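Participant: Sequence plus the predicted model coming up.
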Amino acid sequence: MSMAPLQQLLAEFADRRGWGPYHVPKNLAMALAGEAGELVAEFQWLTPEESARVMRDPEAADAVRMEMADVFSYLLRLADVLDVDLERALREKVARNEYRFPAPQSPTLER
């Protein structure tokens, strides 16, 4: 999945509103953290079981989707402003984590 069309959509949205001067890395990172907090707040007082069922409630599901979209939007804007290829960064991070956290070896099934 290419992030470029989504980043273009967000950049044009911000440009039409004159938000460019405010979309600097510091501000975008702070907004991202704030939106992540708002996403967390949707789960704050739920039990683990309730949190697993949150998407069954249409109102709660909508709130969770919108907060996730906010988090994603700010992450995409930050990546665009910093010229970070998120797909490449994610693949690199997974490769590092494969090394750091090797999967347990499965026992070989003998026939």
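Facilitator: In hand now; what should we look at?
Participant: contacts, neighbours, all on C-alpha from now
Facilitator: Noted.
Participant: what about the most centrally placed residue in the chain, is that helix, strand or coil?
Facilitator: By Cα atoms, centre = their mean, the mean C-alpha position of the chain lies nearest to F72, the distance being 4.3 Å. Assigned by DSSP: H, G, I helix; E, B strand; the rest coil, the conformation of F72 is helix.
Participant: any idea how far it is from N97?
Facilitator: 22 Å (Cα to Cα, to the nearest Å).
Participant: Comparison target below:
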Amino acid sequence: MPELTESVREFARARDWERFHTPKNLAMALAGEVGELLAELQWLTPEQSAAVMSDPELGPRVRAEIGDVTIYLVRLADVLGVDLVEAAADKLADSGRRYTVEAARGSAAKIED
């Protein structure tokens, strides 16, 4: 992750884009890219979406959108000083406390705090 963060940071720096990379702008760009990813999957059946990467036309497009989402998320975390791996680990630990195996197994129901 540090290498990717540095690559994305240097990509922005080389193009003098740092001034545009405010948290608000990056979050909005991230949301836009997530929307583009959703658009690729929107009308697929559950079975088609599960097999999308084996589709020679759709697979590369989905992969590219996931790449865009990742880049904007990495850049946003970098600008805000958030360690993505640590944040995800913390969130997973919190979710593990809230959604115990006994309480959540086989259920998609939300558990309120």
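Facilitator: Everything's here; your move. Note that this is a predicted model, so its numbers are computed, not measured.
Participant: Tell me which residue of the second structure matches up with the residue nearest to the centre of the first structure.
Facilitator: F72 of the first structure maps onto T70 in the second structure when the alignment is built from TM-score structural alignment.
Participant: sorry, back to before: please report the distance of the residue nearest to the centre of the first structure from F101 of the first structure.
Facilitator: Separation of F72 of the first structure from F101 of the first structure (Cα to Cα) stands at 26 Å.
Participant: Check M66 of the first structure too.
Facilitator: Here M66 of the first structure is placed at a distance of 32 Å from F101 of the first structure (Cα to Cα).
Participant: Check F13 of the first structure too.
Facilitator: To F101 of the first structure, F13 of the first structure is 40 Å away according to Cα to Cα.
Participant: Which one of the two is surrounded by more residues?
Facilitator: Set side by side, F13 of the first structure and F101 show more neighbours around F13, with 13 against 10, by other Cα atoms under 10 Å.
Participant: Distance-wise, check the more buried one relative to G34 of the first structure.
Facilitator: Taken as Cα to Cα, the span from F13 of the first structure to G34 of the first structure is 20 Å.
Participant: if you go through the first structure in chain order, where are the helices?
Facilitator: Counting by DSSP state H, the first structure has helices at residues 4-16, 25-41, 48-52, 58-82, 86-100.
Participant: How many neighbouring residues does N97 of the first structure have?
Facilitator: Burial of N97 of the first structure is recorded as 12 neighbouring residues (other Cα under 10 Å).
Participant: Could you check which residue of the second structure pairs with it?
Facilitator: Match for N97 of the first structure (TM-score structural alignment): S95.
Participant: Also L9 of the first structure?
Facilitator: So L9 of the first structure corresponds to S7, using TM-score structural alignment.
Participant: so who does that match touch?
Facilitator: Residues near S7 of the second structure by Cα atoms under 8 Å, 6 or more residues apart in numbering: none.
Participant: Recalculate using a threshold of 10 Å.
Facilitator: Residues in contact with S7 of the second structure (Cα atoms under 10 Å, 6 or more residues apart in numbering) are M1, R13, I71, R75.
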